[in-house]
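Participant: The sequence and its predicted three-dimensional model are supplied below.
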Amino acid sequence: LIIAADKDATKLFPLNCSVVELADTDIPDGFQAGNFTYSNGVIAPVQVDYVALATAERDRRMTSVTSKINRLVEAQDDGDITSDELTELATLREVRTKLRRLDLSMAPDIDWPDM
């Protein structure tokens, strides 16, 4: 991963890193440090795993929704759940089901359910 780039090498601090000198013509359009790699003389864009990112986001949302569901189920078990909380519990369970059934293979174009 290219973490820094500059035309003036004295501006770089390559602690535990390599420094490579390149001609301006070797720098691809849209180059930005952090979004490109350098290997065997070639600068290439970082490949983003959108499915992995979507999976992590789905898991984060599932954790949040499940935590809220657990809190409401405890209130229900204790016999002190309100009618508004019962409605919220049903809604949260629907959201969790939608999250579980999401087709993440379409990432990054995911139609996330409202939370």
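Facilitator: Yes, it's here.

Participant: CA atoms for contacts and neighbours, from now on please.
Facilitator: Will do.

Participant: how long is stretch 42-61 end to end?
Facilitator: Chord length of stretch 42-61, first to last residue, is 38 Å (C-alpha to C-alpha, to the nearest Å).

Participant: The helix or strand Thr87 falls within: which residues count as buried?
Facilitator: If you go by DSSP states H and E, Thr87 is part of helix 83-100. Across helix 83-100, burial judged by 16 or more other C-alpha atoms under 10 Å covers 85, 89, 92, 95-96, 99.

Participant: Over to stretch 32-44?
Facilitator: Result for stretch 32-44 [16+ other C-alpha under 10 Å]: buried residues 36, 43-44.

Participant: put this beside the first:
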Amino acid sequence: MIIMKNFTAKKVEINGMLIGMATDETGADWYESQKNFADDTLKIIFNSDGVIVSMSNDVSSLWPAGNSVAEIAPDAVPDNLDINGGWAFDGKKIIAREYTTAELVELAKNKRDALMAVATAAIAPLQDAVDIADASDDEQESLTVWKKYRVSLNRLDLSLAPDIDWPLLPE
């Protein structure tokens, strides 16, 4: 397994052209080092917190500036691995990321805000129909259901994350 840490990027002039290059903390050049990686492994890029931010089987498709790189054997790659922030590299293996309380609250806030946007989008045309006195009974009932849902979202105690009892999305 290859691990290269703390890449920095710089531009160098070669034959009058500025070329981007990255070197790790030992001074190893990224482009020169790519030949050392095996073809059948997953290459991951992870940040200073160990969070996996990019990955590819093709090492040449990665640019590690500001981060680090590790090579992972195929049998050590979790089935549901992604680069959405839920996975980390602990220096030896890929692990499910443990979020801090503040991060869990922020994730809950983002989820709540996204659900509020869905509710608001559903409410707007229903409210328009009511406002112009053209709402059917089904539309009026649906409007009430969506508004109750939005109020429930607004009343959530996000400090309880991840143990939040999320209201069910109206049908």
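Facilitator: Structure's in. What do you need? None of the values given here were measured: they were computed from a predicted structure.

Participant: TM-score for these two?
Facilitator: The TM-score (TM-score structural alignment, normalised by the length of structure 1) is 0.66; 93 aligned residues with a C-alpha RMSD of 2.8 Å.

Participant: one step back: out of the buried residues of stretch 32-44 of structure 1, the closest to Ala54 of structure 1 would be?
Facilitator: Phe36 (21.3 Å; C-alpha to C-alpha).

Participant: and which of the buried residues of stretch 32-44 of structure 1 is nearest Met115 of structure 1?
Facilitator: Phe36 (34.7 Å).

Participant: which stretches of structure 2 form strands?
Facilitator: Assigned strands in structure 2, in chain order: 3-4, 8-14, 17-23, 42-46, 52-56, 68-72, 87-89, 94-96 (criterion: DSSP state E).

Participant: Could you export the buried residues of helix 83-100 of structure 1 as CSV, including distance to Ile110 of structure 1?
Facilitator: Shown next, in CSV, are those (distance: C-alpha to C-alpha, whole Å):
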residue, distance to Ile110 of structure 1
Glu85, 29
Leu89, 24
Leu92, 19
Val95, 14
Arg96, 15
Leu99, 11
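
Participant: Redo the strands of structure 2 as JSON lines? Include distance to Lys111 of structure 2.
Facilitator: Below are the strands of structure 2 laid out as JSON lines (distance: least, C-alpha to C-alpha, whole Å):
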{"stretch": "strand 3-4", "distance to Lys111 of structure 2": "35"}
{"stretch": "strand 8-14", "distance to Lys111 of structure 2": "34"}
{"stretch": "strand 17-23", "distance to Lys111 of structure 2": "36"}
{"stretch": "strand 42-46", "distance to Lys111 of structure 2": "25"}
{"stretch": "strand 52-56", "distance to Lys111 of structure 2": "21"}
{"stretch": "strand 68-72", "distance to Lys111 of structure 2": "30"}
{"stretch": "strand 87-89", "distance to Lys111 of structure 2": "19"}
{"stretch": "strand 94-96", "distance to Lys111 of structure 2": "20"}
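
Participant: Tell me the spacing between Ile10 of structure 1 and Val19 of structure 1.
Facilitator: Rather than Ile, residue 10 of structure 1 is Thr. Thr10 of structure 1 sits 11 Å away from Val19 of structure 1, going by C-alpha to C-alpha.

Participant: higher neighbour count, the two?
Facilitator: Val19 (13 against 7; other C-alpha atoms under 10 Å).

Participant: Report the outermost residue of structure 1 with respect to its centre.
Facilitator: Most distant residue from the mean C-alpha position of structure 1: Gly79, 38.6 Å away (C-alpha atoms, centre = their mean).

Participant: Tell me the residue in structure 2 aligned with it.
Facilitator: Under the alignment (TM-score structural alignment), Gly79 of structure 1 maps onto Ala133 of structure 2.

Participant: same check, this time on Thr66 of structure 1
Facilitator: Thr66 of structure 1 maps onto Thr120 in structure 2, with residues paired by TM-score structural alignment.

Participant: Out of the strands of structure 2, the one nearest Trp30 of structure 2 is which?
Facilitator: strand 17-23 (5.5 Å).

Participant: List the buried residues for the closest one?
Facilitator: 21-23.

Participant: what's it aligned against in structure 1?
Facilitator: Counting by TM-score structural alignment, strand 17-23 of structure 2 lines up with no residues of structure 1.
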